[in-house]
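> sequence below, structure please.
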Amino acid sequence: MQKFEQTWRWYGPQDPVSLQDVKQAGATGIVTALHHIAHGEVWPLADIQERKRIIEASGLVWSVVESVPVHEAIKTKRDDAARFIENYKQTLRHLAACDIRVVTYNFMPVLDWTRTKLDLELPNGAKALYFDWADLAAFDLHIFQREDAERDYPAEVISEAKQRFASYSSEDVEALKRVILMGIPSEKDITLEDLQNSLIRYKEIGREGLLHNLLWFLREIQSVCEEEGIKMAIHPDDPPYPILGLPRIASGLEDYVKIIEGVNEEFNGVCFCTGSLGAGMTNDVPAIARAIKHRVHFAHFRNVKKDEIGNFYEADHLGGDVDMAQVLAIFIEENQLRSNPIPFRPDHGHQMLDDLHKVTNPGYSAIGRLRGLAELRGLEEGLIYGRLQKNTNT
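Predicted structure coming up:
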């Protein structure tokens, strides 16, 4: 029975987690990107070849690109967007020339992801990423001071945000700003003024305009993707609701149906992230998996635990609100219909054990992800064994 391809996100030669560590964890594929190339510029063929050479010299393969960033000029359909579209196409051609054909991307405006704390201490002493609405509101209302921001929060969150801000030291304010602005992918330091200017532009574009720009982008790159056998996998919004007044267009099943049917071709697919989707209060993650499994080109398996307001932390891979067994069962069944299985990676791990004393990329320390990969691998083996037993008995 065909199994998932087990991969691992690696940030390149500067990653504190080495390729040897990845091999010891049991993954066979690498998910990486050329982070040293400025957003919107062509990835040189030689640079791609060199990264691939390093990976293969360690006995691994470069399975998925995560990600080729979509420049803000494309997301906003700026006057100079055509140049960045052509650059994107050329990068796809270079990747295909190196036999790398699954490309993850997102279409989140300005913010790539948002958390309010990177080191929430759990009862067992491990540390996790955390999102708290009151902290976000404290930033939005009292630090960023966005116009009409009060409309986006319930009264109890506004009240709690006011109390928290009053208790913040200047160091607390700077720490919160740093964490939130960390989610803005850029080659330069971002100021609150830069963020404000982006909000003005996206307010004009709106949700429908952003979806229109995404479908335009996909149609522009369609011919290259089909000629080169490239599969594009859009990552869901993280978290899956509007943040700081910015529109979101990939937050749940309805959004994905619009994206898939908007350019209804095989190249146009999904990176199925159980954690991002699981953070949505109304998202039924297994139901979304059943509905769009035929267009899933890549998967992130992680879990979150939410409270009644929607605050969430990154939970154990098998211990959060998402029924991971049900999700994996759906994709195991889908794998049997494919010539090549879906690649997945354990996404976000707790900082734990020896990694508590190391400097690591937030969510990407080694041991927490190793634990997640082991749990997911064991769950897959158990589900497959159950399927085989059931088939034998019938």
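
> every contact and neighbour count from this point should use C-alpha atoms.
Noted.

> which parts of the stretch 201-350 of the chain are helices?
With helices called from DSSP state H, counting those that start in this stretch, the stretch 201-350 of the chain shows them at 253-262, 274-278, 285-292, 324-335.

> any idea which of these gets closest to K162?
Each of those has some distance to K162 by Cα to Cα; the shortest is helix 274-278, at 27.5 Å.

> residue contacts, H142?
162, 165 (Cα atoms under 8 Å, 6 or more residues apart in numbering).

> assign it to helix, strand or coil.
When states are read from DSSP: H, G, I helix; E, B strand; the rest coil, the local structure at H142 comes out as helix.

> second input sequence below; structure requested for side-by-side comparison:
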Amino acid sequence: MRQTWRWFGPGDLVSVDDMLQAGVEGVVSALHHVPTGTVWTPEAIAGRKREIATRRDGTPSGIAWEVVESLPVSEAIKKQTGDFREHVENYKVSLANLKAAGIETVCYNFMPVLDWTRTDLAFRVAHGGTAMRFDVVDFAAFDIFILQRPGAAADFPQAVGAEAERRFATMDDAQKTALARNVVFGLPGAAEHFSLDDVRAHLAEYGAIDEDRLRRNFVDFLSEVAPLAEELGIRLCCHPDDPPFPLLGLPRIMSTEAQYKTVMEAVDLSANGITLCSGSLGVRPDNDLPGMMQRLGARVHFLHLRNTTREGDGLPCSFYEAEHLGGDTDMVALAAAALAEEKRRRAAGRADASIPFRPDHGQDILDDLSRKAQPGYPAIGRLKGLAELRGVIRGLEFSQAATASG
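Alright, predicted model coming up:
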């Protein structure tokens, strides 16, 4: 398993030098400043590669850009409106440019309107550090009373709606503004940041798009780009919905094993693959992460290893970002399943036998609390997670080697 680290570019408060000290082997990055739907040019790609390859003092870093996260899919493509055909062609050009630059793994998602969604970006946990959290009552308060989405109240259990009304009544203007900002925060460093009016406009356009329609649009997109990716030798890997349940009345189509299986079978090419994110998928108690790795592993091109703790039964539910070996996902079992898949790949002679993973998200601890890097992407919290995961993986590898030799 290849150890990678997400980097948001020169504005990231966790530097290339920091990554080197963490001992990572490769870098996950993107051109966040490029507007969605436009071409990633060879010059822009080369510029990001140079930044990653250079330390603060100008000497070579020795690490390279290995995984793209994300090459975003435009809302026009998801809805099949406006300039979506041009955006699909631009996506294909960008894939070709990435391959020419030697980058072969491309993560993306097909979530409508918002990327990941949280209500609190600095929730205080028991040890005094902070973590990102999704509070279903706060989200209901946002949806029903701040966004004022028609029909929103019917999407929540009656008890949640009643508590949301009580909680909203106690919020001052600053608290309401902070909640709205957190919900629409989107991807750190992205070119697009939505206002409430932007969100309302997008929701109106999704009014006629249900789960089946969105899935058809997704399959149409994959039918265009996956054959080219296969030809180029690029591995596309779709990130799951985060959280993995419907929000804002929008459909979710990549939240369960069955949904992934449907899309993989609809465009049955090895290039059409999976980003298995244990944090996102693990929020659902019906998702068996080690089992998914075993059953879908041949198409898993990228791993996000993080953990979440559910705070209630049923869906939607509240949850927060746990420590990497804490939470509701058995990370040891998942790592063992990933190592078993790598063994199968080596036996089959696959060139991609080593699966890249990154310690996704992390709690802000120690100096992270004053550094205030991108929410979810602290230096020390992720380093702690990577060290723990590295120990688990090495221990499993040692155990397997001992069993094989004994």
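
> would you pull the TM-score for this pair?
After superposition, the two chains reach a TM-score (TM-score structural alignment, normalised by the length of structure 1) of 0.96; 390 aligned residues with a Cα RMSD of 1.3 Å.

> sorry, back to before: mind checking the helices of the stretch 201-350 of structure 1 for the one nearest to K390 of structure 1?
helix 324-335 (13.6 Å).

> so where is that closest one in structure 2?
The aligned range for helix 324-335 of structure 1 in structure 2 is 331-342, by TM-score structural alignment.

> just the strands in the stretch 251-394 of structure 1 please.
Under the criterion DSSP state E, counting those that start in this stretch, strands of the stretch 251-394 of structure 1 are mapped to 268-273, 296-301, 303-306, 312-315, 343-346.

> the first one aligns to what range in structure 2?
Alignment note (TM-score structural alignment): strand 268-273 of structure 1 is matched to residues 272-277 of structure 2.

> what lies in contact with that stretch?
Residues contacting stretch 272-277 of structure 2 (Cα under 8 Å, 6+ apart): 107, 222, 226, 235-240, 260, 264, 293, 299-306.

> that older thread, and the helices of the stretch 201-350 of structure 1: which comes nearest E66 of structure 1?
Smallest distance to E66 of structure 1 across those (Cα to Cα): 15.7 Å, for helix 274-278.

> ok so, going back, need the helices of the stretch 201-350 of structure 1 in CSV (columns: mean neighbour count and distance to Y202 of structure 1).
Formatted as CSV, the helices of the stretch 201-350 of structure 1 follow (neighbours: other Cα atoms under 10 Å; distance: least, Cα to Cα, whole Å):
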stretch, mean neighbour count, distance to Y202 of structure 1
helix 253-262, 16, 18
helix 274-278, 27, 22
helix 285-292, 18, 28
helix 324-335, 18, 34
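
> how about a markdown table for the ones you listed, with distance to Y385 of structure 1 added?
Putting the helices of the stretch 201-350 of structure 1 into a markdown table (distance: least, Cα to Cα, whole Å) gives the following:
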| stretch | distance to Y385 of structure 1 |
| --- | --- |
| helix 253-262 | 30 |
| helix 274-278 | 23 |
| helix 285-292 | 21 |
| helix 324-335 | 11 |
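
> quick one: closest of these to L195 of structure 1.
Comparing the helices of the stretch 201-350 of structure 1 by Cα to Cα, helix 274-278 comes nearest, at 22.8 Å.
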